[in-house]
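Participant: Sequence first, predicted coordinates after that:
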Amino acid sequence: MDLDSNLPPANMRIIVLWRGATSSLEIPVATRIIEVKVLICEALHVPVPADRQELSWEGQFLEDELTLQNYHIPPNASLTVLTKIEVKIYLEYSRFYYVCVVYDGNTVGELKAKLGAEQSIDDIEHKVLRMNGFDLDDHALLWAAGVMEGTKLHLVKYQNRR
């Protein structure tokens, strides 16, 4: 009987999902999450610094100091890379704005809901986020809509344009 056959593998392959693209990495099972983030930057050329990344597995955000092994992440698991971004949201007809930190993988609707909840904005579902004069679709992912670090958005009352 081979005693080594009961030992967990020293290395494993993970699938990395970022902005609709997939890549794979072969890494040691005992790798800390912060080290996985650095490898994602270096080996996969994802242009997001490790401190701006958030890794998620099956909807759970992974803590930097823990390892893949701590989370019992199996080989060939898919980790999603989200980027923390800060946006300014100006209120309609006002110079007043809110600063929100969100993930680029959130939808426009999720950003609106967060804003409504955190700032107690009434009737948020009848408002739209506008960027550069264009209304953003609530179902669009922020990165796909072009929302990135430092973007300025305007929260305005929805008007049915024909």
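Facilitator: On my side now, so go ahead. None of these values were measured; they are calculated from a predicted model.
Participant: alpha carbons only for contacts and neighbour counts from here, please
Facilitator: Fine.
Participant: Which stretches in this protein count as helices?
Facilitator: Taking DSSP state H to define them, one finds helices in the chain at 33-43, 108-119.
Participant: With distance to Ala140 and mean neighbour count added, can I get these in TSV?
Facilitator: Formatted as TSV, those follow (distance: least, Cα to Cα, whole Å; neighbours: other Cα atoms under 10 Å):
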stretch	distance to Ala140	mean neighbour count
helix 33-43	25	18
helix 108-119	6	17
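Participant: among those helices, which is nearest Phe96?
Facilitator: helix 108-119 (12.3 Å; Cα to Cα).
Participant: who does that closest one touch, helix- and strand-wise?
Facilitator: Packing contacts for helix 108-119, counted by 3 or more Cα pairs under 8 Å, 6 or more residues apart in numbering; DSSP states H and E, involve no helix or strand.
Participant: okay, pairing it with this:
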Amino acid sequence: MNYLPPATSLITFLWSGGESILLVPMATRIIDVKLLISEVLRIPVPIDRQELSWEGQCLKDELTLQDYHIPPTAFLVIYKKIEVEIYLEFDGIRYVYVVFDGITVGELKAKLQIEQGVDIENKVLWMMDNGYLDAHAQLLVAGVVEGAKLFLIEDKKRM
């Protein structure tokens, strides 16, 4: 007897505003899952700003749930892509990034180092109203939202 995967799965979607369950055909492309999220679940994240993640892996729009072997009753996390500005110290050099709010502060710093060659050693990201941001915290947990202005500054605690 051959085991055939189910044609549909009951997927639970988690996002910063709660959770919802939706019956989704396994052959559905990720981009179409995002459309279902917007139209059926009415989650207030536009399709072009959604990032879906399963077990820490970001899902590509052109692939299907079946391509990822997502099991029935799986949990998918919906992250939102946000634009942030990073200023070096307070000297006015500015970098703008569109990233999803599920990455960590440390991953954002590493992105700055890799893509711009900025030295991040002994430096922290700081945000007005929130202060120093924990490198291990996801952006959404650290309070980093669309349009946030972050400053890469010397870590006074390590000096």
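Facilitator: On my side now, so go ahead. Predicted model, so just to flag it, every value in this text is computed and none were measured.
Participant: In CSV, list the helices of the first structure along with distance to Trp18 of the first structure.
Facilitator: As requested, those are arranged in CSV below (distance: least, Cα to Cα, whole Å):
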stretch, distance to Trp18 of the first structure
helix 33-43, 10
helix 108-119, 18
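Participant: out of those helices, nearest to Pro74 of the first structure?
Facilitator: Proximity to Pro74 of the first structure (Cα to Cα) singles out helix 33-43 among the helices of the first structure, at 14.3 Å.
Participant: In the second structure, point out the residues matching the closest one.
Facilitator: Using TM-score structural alignment, the residues of the second structure aligned to helix 33-43 of the first structure are 30-40.
Participant: what about the strands in the first structure?
Facilitator: 11-18, 21-28, 53-57, 60-61, 78-91, 97-103, 127-131, 134-135, 152-157 (DSSP state E).
Participant: ends of stretch 21-41 of the first structure, how far apart?
Facilitator: Length of stretch 21-41 of the first structure, first residue to last, Cα to Cα, to the nearest Å: 14 Å.
Participant: scratch that, stretch 72-86 of the first structure
Facilitator: End-to-end span of stretch 72-86 of the first structure (Cα to Cα): 32 Å.
Participant: swap in stretch 53-67 of the second structure?
Facilitator: Criterion Cα to Cα; first-to-last residue distance in stretch 53-67 of the second structure is 14 Å.
Participant: what's that stretch in contact with?
Facilitator: Here stretch 53-67 of the second structure makes contact (Cα atoms under 8 Å, 6 or more residues apart in numbering) with 26-31, 51-52, 75-79.
Participant: quick one: which two of the residues you listed are the most distant?
Facilitator: Within these, two members stand farthest from each other by Cα to Cα: Ala27 and Tyr79, at 22.0 Å.
Participant: Looking only at neighbour counts, state which of those two leads.
Facilitator: Shown here are Ala27 of the second structure and Tyr79; by other Cα atoms under 10 Å, Tyr79 has more neighbours (22 against 13).
Participant: In the first structure, what residue corresponds to the more buried one?
Facilitator: Correspondence of Tyr79 of the second structure to the first structure, assessed by TM-score structural alignment: Leu82.
Participant: So for its match, what's the nearest residue that isn't a sequence neighbour?
Facilitator: The shortest distance from Leu82 of the first structure to any non-neighbouring residue, by Cα to Cα, 6 or more residues apart in numbering, is to Glu54 (5.0 Å).
Participant: contacting residues around that neighbour?
Facilitator: Residues counted as contacts of Glu54 of the first structure (Cα under 8 Å, 6+ apart) are 61-62, 81-84.
Participant: any chance of those residues in CSV, with distance to Pro47 of the first structure too?
Facilitator: Shown next, in CSV, are the contacts of Glu54 of the first structure (distance: Cα to Cα, whole Å):
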residue, distance to Pro47 of the first structure
Phe61, 20
Leu62, 20
Val81, 11
Leu82, 12
Thr83, 10
Lys84, 13
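Participant: Fine, thanks again, bye for now.
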